[in-house]
Each structure stands twice: as C-alpha cells, then as structure tokens.
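**Student:** fold the following and give me the result.
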Amino acid sequence: MENSEIEQRLLDAGERDEGSDLKRRVWNEVKLMWKIAFPSMLARVTAFGVMVVTQSFLGHVSELDLAAFALVQSILIRFVNGILLGMSSATETLCGQAFGAKQYHMMGIYLQRSWIVDFITATIMLPIFIFSAPLLKLLGEQADIAAVAGKISLWCIPYLYTFVFSLTIQMYLQAQQKNLIVGWLSATSFVLHVVLSWIFVYKLEWGTVGALAAMNIASWSSVIGMFVYIFGGWCTKTWKGFTLAAFVDMWPVVKLSISSGVMVW
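**Tutor:** I've put the predicted structure just below:
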C-alpha cells in the first residue's frame, strides 16, 4: 500500500473521529442547556398558571370579581413582578460570577443581599396595593370594579412578597445547576393550588376569599419548600447560614438590581 493511500485513510479516520466528537459535544451541551432551562420554564409556566387558575375560579364567582382581578393582575401584579424579576437578575449575575470564581460562600451572601434589596423594594410598592381603589378610579375605572379590585389587591399582598424570595432563589439555584428542585416545587404548588381552589370555592363556598387564599397558600408552599432545600443541607457549599456580611457593601447590589429591574420592566 502506497504512503499516500495510508495517509488518506488516516486523514479520513481523523475526520470521522472529529465529526463524532463534535456530535458528542453538541449533544452534551444540549443536555446541559435543557437541564438548566427546563426547570426554569416549568417554574415560569406554573407560576403563570396559578394566576390563570385563580382568574378562572373567580370567573365562576361573579363577572365583577373576574373583571376586578383581571385589573389587579394585569396592572398591579405584572408591574411589581416585572420590577422584582429584573432586580432578581442581579442575583443571577452575581451568583454566576461567584460560582465561576469558586467563591461559593459569596453566593449565600449575595442571595441574602438580594432578599434585603427586593424586600425593601416590594415594601415601597405596597401603597399601590393598599390604595389601589382610588388609584384605579383616578385612571378612569368604573367605581364598582375599582372598589372590588381594592379588596382583591389587599389579598394579593402576601403573594407580592413571594416574588422577593422565589425569584431570587431560582437565580441562586440556577447558577449552581440545582434548579430542578424549583421546577418540581412550582409544579407541585400549581397542583396544590388547583385542589385548594376547588375545595375553597366549590366545596366550602368561600368565593373570592377562597380563591385568593388558595393562591397565597400554594405560592408560599413553593417558597417554603425552597427554604427547606437551602437550609436543610442541600447547598452546603454556597449556604453558610445567615450573616451580618449581607448588610455590608450593599451599594453594588443596589445599583445592579435597579438597572436590571428598570431594563426588564
């Protein structure tokens, strides 16, 4: 066999190996992407599903309650959610940098700093929910719908504070590729919400209060599950407990959170 033929066969074999290696690397990247993306998708879809289910059950209570909740959801909740979702993106950036630099202990500190910043932000926006009735009237809404929306918005305040923890914890766990638990907890809370809504609205006939209570209970159950996962020892590298260091050097977190929040909003 001539040398040129041998060299050609070796070249062909190398190209096949390179092609096979490329396919393997692409497949590994696709699996990694879906490992991270699917739980996040599941969490977002089920979180939105909670609102849809609540609206559906309220539609069976009365048209007035349905219209009022639609206003609260589309104007107040989405407004606050957009801001806090954007601010929580700062948690993803900071935790991702810390994880890449192998400064794992800083991830827990960044998470606590984000809780503080987001909690203060949510509290600042509380008057929007407390005084929603006169605010909606000022915007030209009908008086009867605005009055019911004012009552509903008060029941949505506990739900508002779930954003402070759920969104930041999702970013914190995603940065260390542990967000599968978030997807399962969100899906479980969605199922719980459907069951509770059916019991409270249809069986106990609690009406609007029952639908909103089910929404709050289901949403906080997911957050409590995340707390159990973090505090229970499944994030030993990145969670070292509560620390006063979270209150130090807050300004960079505030700046990044505000810029991210405005961008997403």
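
**Student:** every contact and neighbour count from this point should use C-alpha atoms.
**Tutor:** OK.

**Student:** helices of this structure, residue ranges please.
**Tutor:** 3-61, 63-71, 78-100, 104-124, 126-130, 132-138, 143-155, 157-175, 180-197, 207-229, 251-264 (DSSP state H).

**Student:** centroid residue for this protein?
**Tutor:** Leu167 (3.5 Å; C-alpha atoms, centre = their mean).

**Student:** starting at the chain centroid, how far to stretch 81-92?
**Tutor:** 9 Å (C-alpha atoms, centre = their mean, to the nearest Å).

**Student:** give me the contacts around that stretch.
**Tutor:** 110-111, 114, 118, 121-122, 160, 163-164, 167-168, 171-172, 174-175, 253, 256-265 (C-alpha atoms under 8 Å, 6 or more residues apart in numbering).

**Student:** redo that, cut-off 6 Å
**Tutor:** Thr168, Met171, Leu256, Ser257, Ser260, Gly261, Val264, Trp265 (C-alpha atoms under 6 Å, 6 or more residues apart in numbering).

**Student:** now the two most distant members of the residues you listed.
**Tutor:** Greatest spatial distance in those: Met171 and Trp265, 17.5 Å, computed using C-alpha to C-alpha.

**Student:** the more surrounded of the two?
**Tutor:** Legend: neighbour count by other C-alpha atoms under 10 Å for Met171 and Trp265, higher for Met171 (25 against 16).

**Student:** so what's the residue count around the closest residue to the more buried one other than its chain neighbours?
**Tutor:** Leaving out its chain neighbours, the residue that sits closest to Met171 by C-alpha to C-alpha, 6 or more residues apart in numbering is Glu92, at 4.7 Å. For Glu92, the count of nearby residues is 24 (other C-alpha under 10 Å).

**Student:** how far away is Glu92 from Leu173?
**Tutor:** Separation of Glu92 from Leu173 (C-alpha to C-alpha, to the nearest Å): 9 Å.

**Student:** next one: Leu22
**Tutor:** With C-alpha to C-alpha as the criterion, Leu22 and Leu173 are 29 Å apart.

**Student:** looking at the two, which one has more neighbours?
**Tutor:** Leu173 (24 against 12).

**Student:** report how many residues lie close to the closest residue to the more buried one other than its chain neighbours.
**Tutor:** The shortest distance from Leu173 to any non-neighbouring residue, by C-alpha to C-alpha, 6+ apart, is to Asn179 (5.0 Å). By other C-alpha under 10 Å, the residues close to Asn179 number 24.

**Student:** I have a second one here; can you model it like the first so I can compare?
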Amino acid sequence: FFAKPMFGRMSSYNSPDASNSERESIDNNFDQTEEEISLGPEDANGAEDRPPLTFETSPSRWERFWRAISRAVFTLPILPELKALYQLATAVFLTSLGQNCLFFESNMICGSLGKQALAAVGLANSVIYALGHFLGLGLVTACDTFFSQLYGSPSRHRIGMLLQKSVMIISLVPLLCSAYFLNLEPLLLLIGTEADLAKEAAEYVIWFYPGLFFCFNSYILSRYLQAQDKAFIPLTATFLANAANLGLNYLLVIRLQLGLKQVEMSSSSFVTSGFT
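**Tutor:** So this is what the prediction gives:
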C-alpha cells in the first residue's frame, strides 16, 4: 500500500536537483516506515509502555531444599503402587467400619426405650463382642494370608476349595460360643448383675446368637473377594445391610413401638448379618 509513495520518494531522492536536507528527510521517513513494518502497529504503539527487564534473584537455601524434596517425592517409582494400595485399603476400611456399625446402631436405637433397655443392650453387645465377635474375627484373619497367597500362586483354582474349608471350620465356632451364650443369665447373676438387667441382656444374646453364623461367614466372603481385588462388592453389601438394619429398627421400635425384642430380631442373622 505504500509502494507508490515510496517510488515517488526514491525518484526525488535520485534526482540531481534534490538538496541534502530533502535527502535526509527522505532517509528519516524511510527509517521510520521500516521500524513500523518490523514492529507492527500494536508493538509500535506499546513500545514505550513496555516494563523494564528484571532479573530473578537466585532461590534461597530453603527454597532449593523444598524443591529438591518435592521433586524426589513426586517422582518416586512407588507412587502408582501407593495409589492402588490406597484405593484397596479405603474399601476394606469402610467395609470393616460398616460391619462393626451394626452393633452401634442397635445401641443408638435402644436409647429411645429407656435407660434399662439401653443398659441391657450395651451389656449384651459387650458380651457378643468379647466372647463371640472377636473370637471369630481372629480366626477369620488367617484367611487374609491364605487367600492372598493362593490367589497369587499357580494353584489359583484351589481358592474355592479353601473357601469351602474355611466356611465349614468357622461355622463350628458359634457352637462353641453357645456354651456360655445360652447360660449367660446365671453367669451375669453370679458376678452381681441386677436380675432384670441380666434377664434382658441374656434374652438379647439368645436372639442374636444365630447371627454369629452369618457374621463369621460374611467376614470370610469379604476376605475372599478382597483377595481378588473385588473390594467393592462387600462394601456395597455392608452399606445395604446397615441401611436395612437402621430402617427396620426405626420402623419396629420407634414407629410401631414393639419394644426391645424387635431390636433383637432386626439385629439378628435373619435380617442384617445374613444380608451382609
């Protein structure tokens, strides 16, 4: 677009009649036009507004130290393994938490029935935990090692046989617990427990006793699935069992006001532990 004016200037520049001042003005105009072409209209207008060049100072000793630690931590080769372990451990933790919350939910619901019922349920759950739940849970813990080793070995097909053996063995444990569960009332009276409290606690334990079979078997099935990296299945079942337990307790105890025996029935194997 400036070709024609520039041609006229060059012709006047080369003419013999041109003076030195005219040639200097043509040179200045040419330099200015060349600068505008090289910078562009935006750069030419903002050339004066550019900030001065600044140089960053060297980082301090602590900054270099933390940068080195950050690079070392976030480039570790074990980070993918830690991520996979975290995902598996979170599901296992939530499953174990949900299984143990079944007892807590019964205590929470029985608080609306009065102090006597709350004390009886608390005492009964303590006996179930100490003399039944922890006994079976300790035996089931061995399945973690057996299932994991067998699943990672060439004899992976034998893991089903190990599951059957574990279920048969753990099903015998509640039979051993029946010796003191069925005779809990005289044992509580022997240590000085009040008669009414001992009777209600013993009745609660008897109603909950069938649930031990399903509790222990559910623990084995959870270990069996977790060893095969299927931890989401027992987590879902535990969540649904807690929802069913809370719903039935609320319906039978708070809404229908059927009393303590309905808490025992809803917390027993036929409703919650068997569902898990």
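
**Student:** if we can go back for a sec, and the equivalent of the residue nearest to Met171 of structure 1 over in structure 2, how far is that from Gly138 of structure 2?
**Tutor:** Alignment note (TM-score structural alignment): Glu92 of structure 1 maps to Asp144 of structure 2. Distance of Asp144 of structure 2 to Gly138 of structure 2, given as C-alpha to C-alpha: 11 Å.

**Student:** ditto for Ala237 of structure 2
**Tutor:** Ala237 of structure 2 is 22 Å from Gly138 of structure 2, by C-alpha to C-alpha.

**Student:** for the two, indicate the residue with more neighbours.
**Tutor:** Shown here are Ala237 of structure 2 and Gly138; by other C-alpha under 10 Å, Ala237 has more neighbours (18 against 10).

**Student:** show me the contacts for the more buried one.
**Tutor:** Thr276.

**Student:** please say which position in structure 1 it maps to.
**Tutor:** Per TM-score structural alignment, Ala237 of structure 2 is aligned with Leu185.

**Student:** and the gap between that match and Arg78 of structure 1?
**Tutor:** Taking C-alpha to C-alpha, one finds Leu185 of structure 1 at 22 Å from Arg78 of structure 1.

**Student:** one more: Ser186 of structure 1?
**Tutor:** According to C-alpha to C-alpha, Ser186 of structure 1 and Arg78 of structure 1 sit 19 Å apart.

**Student:** ok, those two, which is more surrounded?
**Tutor:** Ser186 (28 against 14).

**Student:** before we move on, back to that, distance of the residue nearest to Met171 of structure 1 from Tyr172 of structure 1?
**Tutor:** Counting by C-alpha to C-alpha - Glu92 of structure 1 and Tyr172 of structure 1 are separated by 6 Å.

**Student:** and what of Ala101 of structure 1?
**Tutor:** Taken as C-alpha to C-alpha, the span from Ala101 of structure 1 to Tyr172 of structure 1 is 15 Å.

**Student:** out of those two, which sits in the more crowded spot?
**Tutor:** For Ala101 of structure 1 versus Tyr172, the count of surrounding residues by other C-alpha under 10 Å is larger for Tyr172: 27 against 9.

**Student:** residue in structure 2 matching the more buried one?
**Tutor:** Using TM-score structural alignment, Tyr172 of structure 1 pairs with Tyr224 in structure 2.

**Student:** out of everything not next to it in sequence, what's closest to its match?
**Tutor:** Nearest to Tyr224 of structure 2 is Phe147, by C-alpha to C-alpha, 6+ apart, at 6.3 Å.

**Student:** count the neighbours of the one you found for me.
**Tutor:** Look at Phe147 of structure 2: counted by other C-alpha under 10 Å, it has 23 neighbours.

**Student:** ok, the one 4 residues further on next?
**Tutor:** The number of residues packed around Tyr151 of structure 2, counting by other C-alpha under 10 Å, is 17.

**Student:** same deal with Glu203 of structure 2?
**Tutor:** 22.

**Student:** distance check, it against Asn107 of structure 2.
**Tutor:** Counting by C-alpha to C-alpha, the gap from Glu203 of structure 2 to Asn107 of structure 2 is 15 Å.

**Student:** what's around the equivalent of Gly259 of structure 2 over in structure 1, how many residues?
**Tutor:** In structure 1, the residue matched to Gly259 of structure 2 (TM-score structural alignment) is Gly207. By other C-alpha under 10 Å, the residues close to Gly207 of structure 1 number 18.

**Student:** residue contacts, Gly207 of structure 1?
**Tutor:** Neighbours of Gly207 of structure 1 in contact, by C-alpha under 6 Å, 6+ apart: Val61, Val201.

**Student:** now do it against Gln55 of structure 1, distance only.
**Tutor:** Note on Gly207 of structure 1: its distance to Gln55 of structure 1, by C-alpha to C-alpha, is 12 Å.

**Student:** what's the counterpart of Asn125 of structure 2 in structure 1?
**Tutor:** By TM-score structural alignment, Asn125 of structure 2 lines up with Gln73.

**Student:** what's around that match, how many residues?
**Tutor:** 20.

**Student:** next one: it from Lys102 of structure 1, what distance?
**Tutor:** In terms of C-alpha to C-alpha, Gln73 of structure 1 sits 40 Å off from Lys102 of structure 1.

**Student:** go on, Ala149 of structure 1?
**Tutor:** 48 Å.

**Student:** ok, Ala37 of structure 1 next?
**Tutor:** 22 Å.
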